[in-house]
Structure formats: C-alpha cells, structure tokens
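Chemist: give me coordinates for this.
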Amino acid sequence: MQEKWERWEPIGDLSLKYYVESLSDSIEGFKILLSDAYDENKKVEVIFEDSVHAYRSTDESFRQSVINKIDEQYGTQFYAEWTFFKVANSEYIQWLSEQSYGISESESLIHFCFLAGDSIVDVVAAYEPKITII
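Modeler: Predicted structure coming up:
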C-alpha cells in the first residue's frame, strides 16, 4: 500500500518553512527546536513529553527518492513551503514492524514528518506532540 502524506497544522500561526535548530532526546522527552526559514528569531518547539518509539534525522539530499515521490504524487507546492506532515501507510512504521517482529503492531502509531529546509526528521509516536511558538 502506498504512503499517504497529509499536511498537518497542529496549531495556528505557523510559518511556512522551518529549519531544524536542534534535536534533544532525554529523560524529559524528545524535543525538536525549529527556526523560521524567513525570520530566525521566530522559533517553534515540538515536544513529545514521553518517549517516542523511533526517530531519524536525515539531510534532505539523502532522501531525494522520498521527495521525488511526494513531488510526483502531490506536486511541488504541497511540500516545498510547508514543514509539518503526517504519513499514513508509513514505510518507516512498516520497517519498524518488521524489525520488531510485529511488536509495534500492538498499538496505534503515528508517523510525523518534519520536512525542514535542511533536513527531514521522522518521528514515530503513539501520541501527538505539544507545539509551542516561542
């Protein structure tokens, strides 16, 4: 089954495009700090307060195949000026399921994807994060 990407607008007043400023995985949770691509003083903090099941951060040049698929399926305007996405029928979740011998199928997982200006951060969690403009 083919992946289905959807734009995700977790809160209002988000800018169109962000850069990843930092990632933090600690006992306090998983945090992503994003800087507005057009005004670096505007930032957004994405906080998964409990642990996440998996995440990966990849330079966008190493994910060209995914970007090309999104471009072919939805067009450039769909992703070029937006950062926040959810992915249904996720290949990443499917891979995690295979790696865990199906353990990951015991709960409902959500694949969040942050298509930033410089990198792509994929996060798999069982719940939505808290998003704050700072």
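
Chemist: every contact and neighbour count from this point should use C-alpha atoms.
Modeler: Noted.

Chemist: give me the contact list for stretch 39-59.
Modeler: With CA atoms under 8 Å, 6 or more residues apart in numbering as the test, stretch 39-59 has contacts from 27-36, 118-126, 128-134.

Chemist: buried subset of the residues you listed?
Modeler: Buried subset of those (neighbour count, 16 or more other CA atoms under 10 Å): 30-36, 119-125, 129, 131.

Chemist: helix, strand, or coil at the most far-flung residue of the chain relative to its centre?
Modeler: Among residues of the chain, the one most distant from the C-alpha centroid is residue 101; the distance is 24.1 Å, by CA atoms, centre = their mean. Three-state assignment for residue 101 (DSSP: H, G, I helix; E, B strand; the rest coil): coil.

Chemist: another sequence for comparison is provided below:
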Amino acid sequence: MEKNNREPEMQEEWIKLEQYGIPKGEFIVTELIQDCEGTKVVLGDEKDSVEIFFDGIPVLVRNTVEGMRMGTWGAVQQKYSDRSFFRDETLFEVKNSKLVQWCVEESCGFYEADELKHYCVVTGEELVDIVAAFEPTVKIGPLQDSL
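Modeler: I've put the predicted structure just below:
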C-alpha cells in the first residue's frame, strides 16, 4: 500500500535551501506573478524583501493557505521530530514529491520525474508549490517603502 504524507514514514524529503541566503524571518507573500517573463514570488517581512524568480513557465504553480496544508505540515514536523521545522525558513526543495509524481502521471509521459524539481515557498500564511525543470534565482534586498 502506498504511503501518504500524513503517515509518520512519509516518503517526501523536505530540504531547506539555505544556499540562497534568504534571511530568517516571518515573511508574507506580497506578490505572485506569472506572465511571459516567468514566475515571480515576492516576499516581505518587517525589513527584507525576497524575490524568487523562475525564468520561464514552470510546469505547475499552486498557492494554498497554510490551513489547507496542515496534513503535510504536521507530517513533515513529525518526520523530522521538529515542531518548529518551518519556523523562520522559507524555501524548500521536496524530493520524492507526490506533486511531481502527479505531474508526471498527468503529462502522460511528456515529463519524467528526474526532469522536474518541486520547490515550496513557506510563509506563516501561505505555501506556494512550484514544479519546474529549472532552478530559481533569488534576490534579497531591503523592504521598499511604498510611500
């Protein structure tokens, strides 16, 4: 029987992508734009702005409120025995992703699992899942006043 994400032995691996240098903080999504340039997720907190940009069109972009992902959220915390696993962390890669499996199945062979990566942007209010064949670029700067 296939394991689902709500079981303690969940198959997904959630890897914190610290190499991008995103500062720890309580970010919110201030913009989510997908157009002919690519897909951009802009985050802000009290002092910093973070732009996560996918140059091109990802295979899938899914935006959910955190309450909709409580099953996965809890299973990840249980898997890593860390109730604060997501606290102050923002960008993750999900290996052995059920979402990537779904994309492969739905594409009827157009995509292969090893071609796709599942990224997840986590804030206290939202989770943005992005499945893409390429890595994002990340820009970090001070929060700009809108006045």
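
Chemist: need the TM-score from the superposition.
Modeler: The TM-score (TM-score structural alignment, normalised by the length of the first structure) is 0.90; 131 aligned residues with a CA RMSD of 1.6 Å.

Chemist: one step back: can you tell me which of the contacts of stretch 39-59 of the first structure are in helices?
Modeler: Under the assignment DSSP state H, those contribute nothing to helices.

Chemist: which of the residues you listed fall in strands?
Modeler: Among the contacts of stretch 39-59 of the first structure, the ones falling in strands (DSSP state E) are 29-36, 119-125, 130-133.

Chemist: what's the nearest residue to the counterpart of residue 29 of the first structure in the second structure if we skip its chain neighbours?
Modeler: Correspondence of residue 29 of the first structure to the second structure, assessed by TM-score structural alignment: residue 38. With sequence-adjacent residues excluded and distances taken as CA to CA, 6 or more residues apart in numbering, residue 38 of the second structure is closest to residue 56, at 4.2 Å.

Chemist: what about the one you found, distance to residue 87 of the second structure?
Modeler: Applying CA to CA, to the nearest Å, the value for residue 56 of the second structure to residue 87 of the second structure is 30 Å.

Chemist: now swap in residue 68 of the second structure and tell me
Modeler: In this structure, residue 68 of the second structure lies at 18 Å from residue 87 of the second structure, with CA to CA as the measure.

Chemist: compare those two (neighbour count), which wins?
Modeler: Neighbours were counted for residue 68 of the second structure and for residue 87 using other CA atoms under 10 Å; residue 87 has more, 14 against 11.

Chemist: what's that one aligned with over in the first structure?
Modeler: Using TM-score structural alignment, residue 87 of the second structure pairs with residue 80 in the first structure.

Chemist: quick one: secondary structure of the residue nearest the centre of the first structure?
Modeler: What sits nearest the mean C-alpha location of the first structure, by CA atoms, centre = their mean, is residue 113, with 1.9 Å. Secondary structure assignment for residue 113 of the first structure (three-state DSSP): strand.
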